[in-house]
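>>> after the sequence you'll find the predicted model.
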Amino acid sequence: MARRPAAPPRFPKVLPRGPQLWDASTSRWNEDNTDGIFACELIESYLRLTKGVRRGELVQLRAWQADLICDILRLVPGTRQRAYWTYLLLVPRKNSKSLLGAGLAVDGILDEPGAEVYSCAADKDQAKIIFGEVRAAVEMSPELDAKQGGLLKVYRDAIEYPATGSVYRALSSDAFTKEGLNPSRVLFDELHAQPTDELWNVMNQGSDTRAQPLIIAISTFGKKTQTDGEDTVCYQQYQYAKQVMSGEVDDPRYGARIYETNDQVRGFTYLDQRVWEQANPAYGDFLDPEKMAAVSRKLPEPDFKTKRLNIWVTQAKVWLPEGVWDRCEDGGQEIPDGAEVCLGFDGSFNNDSTALVVVRPGEPLEFDPDAPEHADLDEDERDRLAAELNAGLRRPHIDVVQAWERPKDAPPDWAVPILEVEAAIRAACKKWTVREIVCDPARWARTYQVLEEEGLPVVEFPQSPARMVPATQRFYEGVMNATVTHSGDPRLARHLANAFVRNTPKGFMIFKETKGSPRKIDLAVASIIALDRACTPPERPPTPQFFNWAEL
């Protein structure tokens, strides 16, 4: 018996898109690795388009839509258990989010006896729109609408499947009760619009007795932060999904598809139609390029970027352009025991995080442009000679030793484990030949005193503009010119991505996006100060001088 092909990867590097129609026989999905085959057949057999010139026609799923549904309903290999309990879909407007939501809602009603399916919206008006979409899809299908002999009864505020006692309702964040909810499937519409995370948390905590619970968030991008400086629930889930995708967080029960536009490439402009396809899987199909171009001329730039290109818009300036840090990765390089290194330390006690990084200095450059023998060379000859002499030299290498971050569910009195931090610093000093332990003297003075008394080489590096501006510039130039390498640690990549640059009287420094933002940058700060000291030649011990007594 031929073995069926394995399911597609959880997080494909290239997301599916385009006008190609769904054909299950040509895909890697089958009934052994997903429940989505049934859902796709249900949608194409019974659901009809509710708007436009093709209103009333049966839905024809594109391959990318069906692939998404199959991924949402993916099965754990060798079982009939669903892989995901939570799924995040971020895709811009006009890519058939409503159709997908309606299909998943109807499939949820038929999923198990006594199913409770809910659509969640930010307010009552949006909840009515969502319910209206599902109701219209049911009422247009003779096979589904009970009035036409179908399976489902449609009421003013609910849709029921009497044969199994299953029901579908729409809720809003300003009109719901926590009592009596036992959801089997929940669809969050436009998660970015949720005013708080209250409804999200309630629906995620109410499915403990369900065999196959599933929370699906379908949204565009929106605001990163709330008025109190905290991350919005949508941006929280975006950040978490990125951690799962990178492998930083191991959560096999969390799935995601994020269609977004890379706006950090050189020469990017949001009006360039060549970049619109990145975030819009339906672009060039039922998302008409000419109509989208017309919208781009009418919408304000922030709205177009957020709703039509899935770009998080902020007033602050992101520090490192997209992709340049990844280009410097050398994951196969390990810093050997006994190597000379600098440690970078940036710490707090409770609100932020505490970071310890290691930087191995690069080999000294072989070319000295100021040497007398090079005085007669022109600039091109100097560059050529420098490239020849410096080829193959080891570049400074950055890695994370350890990081301590406040857990999301931490109690109010949570604090960084100071003794554990001190033990990690001592262990690093035993592993490598530590030239310096570079740290900001603020807040951790006791630890520095203890380590200094033990003979460890603590060096203070105050985070003042006079010190941080040139260090930040050195780090930036090293990354942009690929003259540094790093291990690929996803925590460091996340902290660097969270860093925003602002101009100070002394020059540019990195900061959080907002003072109260929970997004950490401590690993970035520790890397900056450690790299700066690692690239600074150590001071030589003073040479003894001898004097002639007769000359004194």
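Yes, it's here. Residues are numbered from 1 along each chain as shown.
>>> C-alpha only now, for contacts and for neighbours.
OK.
>>> gap between stretch 510-518 and the chain center?
Distance of stretch 510-518 from the chain centroid (CA atoms, centre = their mean, to the nearest Å) equals 17 Å.
>>> secondary structure element holding the residue nearest the centre of the chain?
Nearest to the mean C-alpha position of the chain, by CA atoms, centre = their mean, lies residue 242 at 2.8 Å. Assessed by DSSP states H and E, residue 242 sits inside helix 233-246.
>>> and the next helix or strand past that helix?
Following helix 233-246 toward the C-terminus (DSSP H and E): strand 254-258.
>>> from the contact counts, what lies against that next one?
If you count contacts as 3 or more CA pairs under 8 Å, 6 or more residues apart in numbering; DSSP states H and E, strand 254-258 packs onto strand 86-90, helix 233-246.
>>> take a look at this one as well, against the first:
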Amino acid sequence: MTVPATFPAWVFDDSPIPDPLGHGQRAVDFLRVLKHPKSTARGRQFQLADFQERIVRRIYGPRHDDGRRKVRTVFMLLPRGGRKTTLGAGLSLLHTIGPERTPGGLALNAASDREQARIAFEEAAMICREDPRIADKVDIVDYRHRLSHPKSGAVLRAVSSDAGRQHGSTPVFALLDELHAWPKRDLFDVLRTGLVKTAGSLLVVITTAGKGQANIAFDLYSYAVKVATGEIEDEGFLPILFETGPNEDWRDESVWRRVNPGLELGFPDIDGLRQLAREAEQRPADREAFRQLHLNVWLDHSATPFVDAAVYDRGARPVDLEAIRDFPCWLAVDLSSVRDLTVVLACWRLDDDSLAVWPWFFCPAEALRQRSERDRVPYVTWAEAGHITPTPGDVVDYGAVEDCIRDLSDRFDVREIAFDPYLGQQMMAALGDDGLPVVAMRQGALTMGPAIRDLEHAIVGGRLAHGGHPILRWNFANVVVETDKAGLKAFNKGKARDRIDGAVACAMAVSRAMAGDSGRSIYDDESARPDGILIL
């Protein structure tokens, strides 16, 4: 069994954790004084497992020479059932009624929605009510999700993703629960900028693994991986990643035990995991859920991916458009709906028989932020980075798309421009009238099945370079593959908000590039229209 390089061995190896001022010890002592209504320990004592104690000591113990706490951000990846909520509630109280509180300080429990935000808050409230010594010294207003310590003025509140109401907040502590489920990053940005207003503030993210890469949780996870592996040095960022490597056997119980540090103590329940694993053997969607939620494997969107993400990512080597400009080029255009994503994708066939692709994406500029929230992807950031072109208005400007095609035809040795004729007739006619090599490529199974097969062979064979374009990768991650009785594969999207346009265009362009200059169709019944447009 290969242990991932990100594994936090320090949690278990009993190595010394610096605590020059004793803040780590006092944090542990405070948590052990608490009582929990669901505790099975004597006197309902708060149960702090050894691995949790090590984590608490590592957060609060290490200090700079002037006494400031070194850790400012914690990113903990812990599977479902690992008692994330209990630990988070304890840390929240540490900053509200415990030794880490500051006079008038604000602690926040934040989540994607109101109900999720209540969970950690309600657990903190239960802990306070369980001990009369604490209950008499705090005020709890349930309907406002507010717990206060009048003597110090410290307050604990639960907040959800209505970020507009949080502007102006200056928290000293923020617990971000299940960040992978947050539909947008607004609340994160507001809390993050609020925390830096206060010296010694602390951000704690406790989440299970998520899906996809176009979200704030993956951004933080990626940074955590780089810190954990030493690629980035940042002593203020503490990564605690209980995750399973992509090639590990999800059925191996030794993997379960390593990733679920509380399993030996009964959380989660081992028999329950075994039952889920037995059922997942026969149901792919359940298997992916098991890997994500119980083994912390960060998934792409589709439960039945076209190709494994690691295989696809091998093609992320750079694509230098200037260096390949003289190689033969094939274009594919997926116009989609005028209100959704449109793409022009180019594929070059290189001397070594490898292929390089690059896309140009378009979307309506109007309501771009709302579109980002709907699709849960950073269109605004992508636009700023030049990965997508927002065209004026609330529909895609097909004129801008046509201009792009003409420009590419001037810059490169374009042999064919493949369109789905369903939406492309008008543009095809205009381009064809000017002598550009337009072909109609129907989107039925008999056309796209072989095209998808060609694309799969190119990716799996390591022949396709795509430069790691983020929108193209997102499109591939959204693909759900369906196979008919003849063995032909088709691309579909798993959810209404998912977009797969770039993947479809990639299959079209790659297939035509692999067919070469012969103009041959994939079919024996190819025909040509009188206007010179080749029909495939």
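Great, that's in hand. What you are looking at is a predicted structure, and each value in this text was computed from that prediction instead of being measured.
>>> list the contacts for residue 134 of the second structure?
Residues in contact with residue 134 of the second structure (CA atoms under 8 Å, 6 or more residues apart in numbering) are residue 128.
>>> ok, and for stretch 117-134 of the first structure, which residues are buried?
For stretch 117-134 of the first structure, the neighbour count (16 or more other CA atoms under 10 Å) marks 117-124, 126-128, 130-134 as buried.
>>> ok, residue 92 of the second structure to residue 177 of the second structure distance?
Per CA to CA, to the nearest Å, residue 92 of the second structure is found 12 Å from residue 177 of the second structure.
>>> please apply the same query to residue 209 of the second structure.
12 Å.
>>> common neighbours of residue 92 and residue 177 of the second structure, please.
The contact sets of residue 92 of the second structure and residue 177 overlap at residue 109 (CA under 8 Å, 6+ apart).
>>> just the buried residues of stretch 117-134 of the first structure: which are in helices?
124, 126-128, 130-134 (DSSP state H).
>>> between those residues, which is closest to residue 318 of the first structure?
Each of these was scored against residue 318 of the first structure by CA to CA, and residue 126 proved nearest at 33.0 Å.
>>> show me the contacts for the nearest residue to that closest one once chain neighbours are set aside.
Nearest residue to residue 126 of the first structure, sequence neighbours excluded (CA to CA, 6 or more residues apart in numbering): residue 172, at 7.7 Å. By CA under 8 Å, 6+ apart, residue 172 of the first structure lies in contact with 120-124, 126-127.
>>> in CSV: the residues you listed, plus distance to residue 534 of the first structure.
Output for the contacts of residue 172 of the first structure, formatted as CSV (distance: CA to CA, whole Å):
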residue, distance to residue 534 of the first structure
120, 52
121, 52
122, 51
123, 54
124, 58
126, 56
127, 57
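>>> the residue nearest to residue 212 of the second structure when sequence neighbours are not counted and residue 192 of the second structure, how far apart?
Nearest in space to residue 212 of the second structure, with sequence neighbours left out and distances taken as CA to CA, 6+ apart, is residue 300 at 4.3 Å. Per CA to CA, residue 300 of the second structure is found 26 Å from residue 192 of the second structure.
>>> repeat that for residue 261 of the second structure.
To residue 192 of the second structure, residue 261 of the second structure is 29 Å away according to CA to CA.
>>> related to what we said a few turns ago, who's more crowded, residue 92 and residue 177 of the second structure?
Set residue 92 of the second structure next to residue 177 and count neighbours by other CA atoms under 10 Å: residue 92 wins out with 27 against 24.
>>> which one in the first structure is aligned with the more buried one?
Using TM-score structural alignment, the partner of residue 92 of the second structure in the first structure is residue 105.
>>> so what's its match closest to, chain neighbours aside?
Nearest non-adjacent residue to residue 105 of the first structure (CA to CA, 6+ apart): residue 117, at 6.7 Å.
>>> any idea what that neighbour aligns with in the second structure?
Alignment note (TM-score structural alignment): residue 117 of the first structure maps to residue 107 of the second structure.
>>> show me what contacts that match?
By CA under 8 Å, 6+ apart, the residues touching residue 107 of the second structure are 92, 95-96, 154-157, 171-174.
>>> show me where the stretch 101-250 of the first structure has its helices.
Using DSSP state H, counting those that start in this stretch, the helices of the stretch 101-250 of the first structure run over 124-139, 198-204, 233-246.
>>> could I get these as TSV with distance to residue 279 of the first structure?
Shown next, in TSV, are the helices of the stretch 101-250 of the first structure (distance: least, CA to CA, whole Å):
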stretch	distance to residue 279 of the first structure
helix 124-139	23
helix 198-204	25
helix 233-246	15
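>>> closest to residue 289 of the first structure out of those?
helix 124-139 (25.3 Å).
>>> now for the closest one, which elements pack on it?
Using 3+ CA pairs under 8 Å, 6+ apart, helix 124-139 of the first structure sits against helix 97-109, strand 116-121, strand 166-172.
>>> give me the contacts around it.
With CA under 8 Å, 6+ apart, helix 124-139 of the first structure has contacts from 47-50, 98, 102, 105-106, 119-121, 144-145, 152, 154, 157, 159, 169-172, 174-175, 189.
>>> give the PyMOL command for selecting the buried subset of these.
This is how PyMOL selects the buried members of the contacts of helix 124-139 of the first structure, with burial counted by 16+ other CA under 10 Å:
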select buried, resi 47+48+49+50+98+102+105+106+119+120+121+144+145+152+154+159+169+170+171+172+189
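>>> pretty sure residue 496 of the first structure sits against residue 519.
No: at 10.3 Å, residue 496 of the first structure does not count as touching residue 519 under the criterion of CA atoms under 8 Å.
>>> about what we covered before: what about the residue nearest to residue 126 of the first structure, distance to residue 102 of the first structure?
From residue 172 of the first structure to residue 102 of the first structure the distance is 17 Å (CA to CA).
>>> repeat for residue 344 of the first structure
According to CA to CA, residue 344 of the first structure stands 52 Å off from residue 102 of the first structure.
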